[in-house]
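Student: sequence? don't have it. structure:
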């Protein structure tokens, strides 16, 4: 399975491109397609507006823009896909962060007539910040520039240089000339771009090598629930249930339960389908330990030879998602894994200025959609990894202690200053 996200400036044709992918891979039901034909005819269009397959909210259809993340699921003979179509407007940056937070690849669109814009560079920076490992630049509306090879080459060169400055290797950035409206190089290669010898967009998505889960990183499993059946059949059963967040756990592995720091070994790994010798990231399991140790919901079972940092002070990058701004000394809740603790924002160190693509030191507050470097102090110590090392155990969410609503998405570490310098470069 490949998880991907789309991003780009307003009116670059993201929703039309996604609609074209769904249509040409025959992932659309007949009644859905009929509804699109009717809606398009009501607007006086001679051809179906495929963006309507993605923009599901009434406000989106009326405005002709994407304002929320639209998730779509489709499959081909080679791979299944989870696609997040994100908004292009600056004021919906939080939606872009949401859609890209779990993406293994992002498709950035640019209009061939406009080239790489400030919003393109901004989205690329956010994707780099979130650790999205691969980028595809779709140069859309190539038909509007008469399929000019030089236009595509100029845009590709400019974007590749920008991506390189953000830390992307050249082999992890692919550029494809497409026409979402007419289908050129979306699913099938187009005869109208004979100068382009690369794969179509779908061919690349079907074959790009992306690891499905972080199996090669140290084992991490937040404990969701302690299972004690207390039956005559299982009088001494004590298992710790949760989803493996990273790495692999196997019988005989030495582990440590954090934050207490108690050592033990894995006696068994149970699943709903029975006992297994090992389990990898993404699988829900119940781990039984050789020793009777005190383990509760919110604890994290980790590999003994490579432990996360246990701390009550976290330097993190926050994407602020709430209307109410974040100010220094604000009281918050931090939910990391399965544990929720009280916290305080002791310092607002830097705000990433998306308009100027630079860093602003010691901001007075973080407002809706803004991204900043913040120091948090928690009431209890948490076992955290750097987000660059483990996206799952290096991330958390910030909640409002008064009503439990989500205030921010947090990434442990991820310094903003080098990123801003790279963007300016």
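Tutor: The structure has been received and is ready for your questions. Model, not experiment: these values are computed from the prediction. Numbers count the residues shown, from 1 in each chain.
Student: drop to CA atoms for contacts and neighbour counts, all remaining ones
Tutor: Will do.
Student: ok, residue 291 to residue 229 distance?
Tutor: Computed as Cα to Cα, to the nearest Å, the residue 291 to residue 229 distance reads 18 Å.
Student: same check on residue 195?
Tutor: Distance, residue 195 to residue 229, by Cα to Cα: 66 Å.
Student: looking at those two, which one has more neighbours?
Tutor: residue 229 (13 against 10; other Cα atoms under 10 Å).
Student: was I right about the more buried one contacting residue 239?
Tutor: No: Residue 229 lies out of contact with residue 239 (Cα atoms under 8 Å); the separation is 9.4 Å.
Student: which residues are in contact with each of those two?
Tutor: Residues touching both residue 229 and residue 239 (Cα atoms under 8 Å, 6 or more residues apart in numbering): none.
Student: ok, structure two:
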């Protein structure tokens, strides 16, 4: 989510974003800033005049909001729906500004803009005062590490430039800002449309305000971090341009580095010293955060993209169990137990949300119990990673403490996250090995352990096929066990209902049990509807390759409903059984199962024979 730097050291650069509710005037404000900073070229003004006549909302005057509202859909609707970045400068400072959308459904775009910003301009419509988006955007800004806020009370012209209105809004915002720990909060009454208090001296229309105006404040606000922090650089590329040159390219995420400094390579833990700092302009004696450089090391160390170069004196923490805050961005909810990909810097690993500790109330900031996170919700979670990663707490270093969650199948970004700390209790637990291993159990039983995972609609014939396969395997002297969905809900999962969150946990528990059975050398037969691909993929990920066989019992819904062996479809159609798969809950059929059995074409016995062949072909049976 990072933007490219505009200079070698980013000195004098301010990254800020505008945010607020719909139609608070964010685009107009940025357009006015560009105009006052003389950052609009003559050809842009000519085009603005033409666009204003066609799309504008300001009569004969140029509609400065159109300088930012670049998407056709935005211009037609008069709203911002994407993050629009603009680069401009004054003699005193350079700026990168992100105009973020106000609609609640686009909160994820606001989080994207906030992830690299140093300051947030939070707009409030003087007529509407504080709204839910004001609270939401303020909390997201604080979570994402923004420590400087401008409360811009806009559209003062529409309330007669009334001082009482401004003072009431400022007073109402103060407790929120104090609770979020911002380092500075500057409240400014403005009219972006008329240019009041945007640049120059305070506006004559508001003689009661003699504070700083917006652009001069942005030019002078001190965003220098309290401490630079230790050196960190995620490796983006390994460069070999000559037989005797091996360099490691990346953007320095924190601290400074100089030739001769001791560094450690993570996750390998190998130590070395910096040889050179190479750039297109020549070698540097020192480099700092924000600079893109290539480092050489004194020793020949195995380094690849995704590794982290860090100060040997102050290395990052290292853990595979983490506590983190999430801003959930996807339309599908976050459900504990599901598996995702976690990307931090240039590194990527598998991850599961092992627990949702609480959701954060947007208005009050108080934690509240939750079993899922809906789109735009904020919550505290615990993460279980497939491998330990180096990290810093987010408040210490954004680049090594911030991450995104990615859907394994679609590649969509689902959440922005901020690592808070490692879970020490988890890091003290190690897997205990025993003398009798899986191979010994396989020799004793005469076959390998494996999981046969039947999935399909209720009434498709899963339990019947599981029973036939179990009998056939026992006849051959195999050690087996059947985990049936209905039977498991009488004991282990009796506390779970049929919501999507409960279904995820249902599958997570049974998959862990099946994994233990396979480790014991059994052929475990799992018969669960397991309607979601993501949950079946999670189950598969627990097993070694070749030890998990997904079997799709493919029976049309109409046939399942005709059979209705337990009368469940009749109850669901009558509205007495909510969240029933196939009726008011979806079923996602497997895309590449190991075996697909159509029960309308095969008898249970013939299906069992095909399954035996699958196991023999997979090396499970001799």
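Tutor: Alright, I've got the coordinates. For clarity, every value in this text was computed on a predicted model and none was experimentally measured.
Student: which one in structure 2 is aligned with residue 352 of structure 1?
Tutor: Using TM-score structural alignment as the criterion, residue 352 of structure 1 maps onto residue 360 of structure 2.
Student: what's the local residue count around that match?
Tutor: 20.
Student: residues in contact with it?
Tutor: 366-368, 377-380 are the contacts of residue 360 of structure 2 under Cα under 8 Å, 6+ apart.
Student: residue 172 of structure 1 versus the closest residue to residue 300 of structure 1 other than its chain neighbours, what's the distance?
Tutor: Using Cα to Cα, 6 or more residues apart in numbering and skipping the chain neighbours, the partner closest in space to residue 300 of structure 1 is residue 222 (4.2 Å). Relative to residue 172 of structure 1, residue 222 of structure 1 is positioned 32 Å away (Cα to Cα).
Student: equivalent analysis for residue 26 of structure 1, please.
Tutor: 28 Å.
Student: stretch 52-59 of structure 1 aligns to what range in structure 2?
Tutor: Stretch 52-59 of structure 1 maps onto residues 66-73 of structure 2, going by TM-score structural alignment.
Student: end-to-end on the matching stretch?
Tutor: Start-to-end, stretch 66-73 of structure 2 (Cα to Cα) is 12 Å.
Student: what comes up buried for it?
Tutor: 66-69 (16 or more other Cα atoms under 10 Å).
Student: right, and the pair among those residues with maximum separation?
Tutor: The two members of the buried residues of stretch 66-73 of structure 2 with the most space between them (Cα to Cα) are 67 and 69, at 6.0 Å.
Student: what is in contact with these two at once?
Tutor: In contact with both residue 67 of structure 2 and residue 69: residue 27, using Cα under 8 Å, 6+ apart.
Student: quick one, helices of the stretch 1-150 of structure 1?
Tutor: 14-24, 30-42, 58-63, 93-100, 118-129, 149-165 (DSSP state H, counting those that start in this stretch).
Student: which stretch of structure 2 lines up against the first one?
Tutor: Aligned by TM-score structural alignment, helix 14-24 of structure 1 falls on residues 26-36 of structure 2.
Student: what does the matching stretch rub up against?
Tutor: Contacts for stretch 26-36 of structure 2 (Cα under 8 Å, 6+ apart): 18-20, 40, 63-69, 80, 88, 97, 99-100, 123, 192-193, 195, 198-199, 215.
Student: now it on structure 1. Mean distance?
Tutor: Superposing on structure 1 and averaging over aligned pairs (mean Cα distance after the TM-score superposition for structure 1), stretch 26-36 of structure 2 comes out at 1.4 Å.
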